[in-house]
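In: sequence-free structure coming up:
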């Protein structure tokens, strides 16, 4: 199969799904059902996350291998440097390579549960650009990395965050996937600032459809993403009706994705939360709508819309 970087920049945008390793029997069933229902949509690729502190490392590799072997999909393993020495990182990378996995999303990772500060492990790495260098210098993987339209929660400033991102890209990153966001103007501004300092790799928007009122409040609180006031107002008006919240979430995400694709985004990476209905509905609508056909600037370089997003 082609590397993910080879899929970007073609005439059609990429559509990809993010899954999480399940932790409970119920979660296992949800994951299996979501995968069975989303695989027939033939995504460009899927990714599988690590738990906090690298807690699902072995499970992640196992699931990625299963997705590739059983479903014939290109699958990418998230890979962090938290909770491991360089020697241990190399051991896991050998497992990933032996499993036939070609693509890795290189991340610093979150602290283990119960810890607020990130501290490098003894004999380990401190920054994700060091992890990218380890990958690029020693392994033949396609390498993706994360970026943050609203600035990483631990960054001292937006400017410092961008310079840190450039160090990652210069170390050998092929493409970037953004943290979730709900205001497209944030993405357009971020891409413009990234290009201005010489970051030229494709930047794929990460989109999470809103499916639950409490859930999205918790997630945005943890990662520092903001909800626009008009979106908050619509959610507040539906707070007691879970089905109405989910219907609004699908509608909003569909419009958000259509605007991004019409203005040149190279693809959409859906955070599925191991559920399929919202992602299926949005992707089906987008493939019928084909908003990217209106773009005239190429799929690799978003242009600002004429009106606010």
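Out: Yep, that arrived. Everything numeric in this text was worked out from a predicted model, so none of it was measured. Numbers count the residues shown, from 1 in each chain.

In: going forward, measure contacts and count neighbours with C-alpha atoms only.
Out: Noted.

In: which strands and helices sit next to the helix or strand harbouring residue 257?
Out: Using DSSP states H and E, residue 257 falls within helix 242-262. On a contact count with 3 or more C-alpha pairs under 8 Å, 6 or more residues apart in numbering; DSSP states H and E, helix 242-262 meets helix 184-196, helix 229-237, helix 277-289.

In: Out of the ones you listed, which gets nearest to residue 26?
Out: helix 277-289 (17.2 Å; C-alpha to C-alpha).

In: now the angle from that closest one to helix 242-262?
Out: Angle, helix 277-289 to helix 242-262, by axes from the mean of the first three to the mean of the last three C-alpha atoms, to 10 degrees: 40 degrees.

In: circling back: return the most buried member of the helices and strands packed on helix 242-262.
Out: Of all the helices and strands packed on helix 242-262, helix 184-196 has the most neighbours on average by mean count of other C-alpha atoms under 10 Å, namely a mean of 18.

In: Any idea how far whichever helix or strand comes after that one is from the middle of the chain?
Out: Sequence-wise, the next helix or strand beyond helix 184-196 is strand 203-204, with elements assigned using DSSP H and E. Centroid separation between strand 203-204 and its chain, computed with C-alpha atoms, centre = their mean, to the nearest Å, is 9 Å.

In: Packing partners of strand 203-204?
Out: Using 3+ C-alpha pairs under 8 Å, 6+ apart: strand 203-204 touches strand 175-178, strand 267-271.

In: Below is an additional structure, to be compared with the one above:
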């Protein structure tokens, strides 16, 4: 099993302390030579300006390939495309194009009166410029708003047909979940790369709540194992073991790239990467 290529997702800092944590996260994970790193938007576009600042700073100072998240929420088409143009002018030509979550307190996504109605419309507009490498979301477990699993596959097909280059999945707990989704996508004629999203579980309560909100199936064995590990003070050990095993199964099944949701807490992600043979570039060069 050869070591995978990895990428990492960060979120933009909202305090000075969080800024230091983001920089520490970047410093910890940059030596692993990621394909790219991405910076998220908050729900409802609440961190739009912070995302732009974090993307520009990372692009200038880190030497990493940076992908900016861009959503359809609370902005007109002109405003959204102006943000995209700003990214391109700053040298950032990788975008993760998403519909986006509604603002807190609003149950359903409501398009801006002059905005993009769907992620497919945003993707098509970005693709038409010819300036961007476009990544999109995908859902191995059924999205809460989808009628069924096939609807998620069909929607991803529309995104790829609109001009997306790669899909990044929501996190999941078992490799078989991803393999079923990958097979269904192949059957539907989707030939763009589909990269599994991996969530190293730093905090079981938080991860469990997030999984319930986004429709990710929680296997009974995972729930039982974490409840026992939390009681015994062995949560980090279990999290590392489960995440490493999941990634190993994916690699055995032909996966070549992994995308880690770091939550700006890099230690567990780093430890899993090391276990998979993803070592600091300097260390690899010394070995060579």
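Out: Yes, it's here. Given the structure is predicted, the values throughout are model-derived calculations rather than measurements.

In: circling back: next, format the helices and strands packed on helix 242-262 of the first structure as CSV and append distance to residue 4 of the first structure.
Out: Converted to CSV, those look like this (distance: least, C-alpha to C-alpha, whole Å):
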stretch, distance to residue 4 of the first structure
helix 184-196, 20
helix 229-237, 33
helix 277-289, 19
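
In: Show me where the stretch 1-150 of the first structure has its strands.
Out: Ranges of strands within the stretch 1-150 of the first structure are 14-19, 45-48, 75-80, 103-107, 142-147, based on DSSP state E, counting those that start in this stretch.

In: Show where stretch 86-105 of the first structure falls in the second structure, residue numbers please.
Out: Structural correspondence for stretch 86-105 of the first structure: residues 77-96 of the second structure, per TM-score structural alignment.

In: Flag every buried residue along that stretch.
Out: 77, 80-81, 83-85, 87, 92-96 (16 or more other C-alpha atoms under 10 Å).

In: Of those, just say which sits nearest to residue 32 of the second structure.
Out: residue 94 (19.5 Å).

In: The aligned residue in the second structure for residue 217 of the first structure and residue 13 of the second structure, how far apart?
Out: Aligned by TM-score structural alignment, residue 217 of the first structure pairs with residue 208 of the second structure. Per C-alpha to C-alpha, to the nearest Å, residue 208 of the second structure is found 23 Å from residue 13 of the second structure.

In: Which one's more surrounded, those two?
Out: The residue with more neighbours, out of residue 208 of the second structure and residue 13, is residue 13; 19 against 16, by other C-alpha atoms under 10 Å.

In: Test my guess that the more buried one contacts residue 22.
Out: Yes - with contact defined as C-alpha atoms under 8 Å, residue 13 of the second structure reaches residue 22; the gap is 6.8 Å.

In: dump the residue contacts of residue 162 of the second structure.
Out: 120-121, 123-124, 127 (C-alpha atoms under 8 Å, 6 or more residues apart in numbering).

In: Could you rerun that using 6 Å?
Out: Residue 162 of the second structure makes contact with residue 124 under the criterion C-alpha atoms under 6 Å, 6 or more residues apart in numbering.

In: What does it correspond to in the first structure?
Out: So, by TM-score structural alignment, residue 162 of the second structure is matched to residue 171.

In: how far apart are whatever helix or strand that match lives in and its match in the second structure?
Out: Secondary structure from DSSP H and E places residue 171 of the first structure in helix 158-172. When the second structure is overlaid, helix 158-172 of the first structure sits 1.2 Å from its aligned residues on average, using mean C-alpha distance after the TM-score superposition for the first structure.
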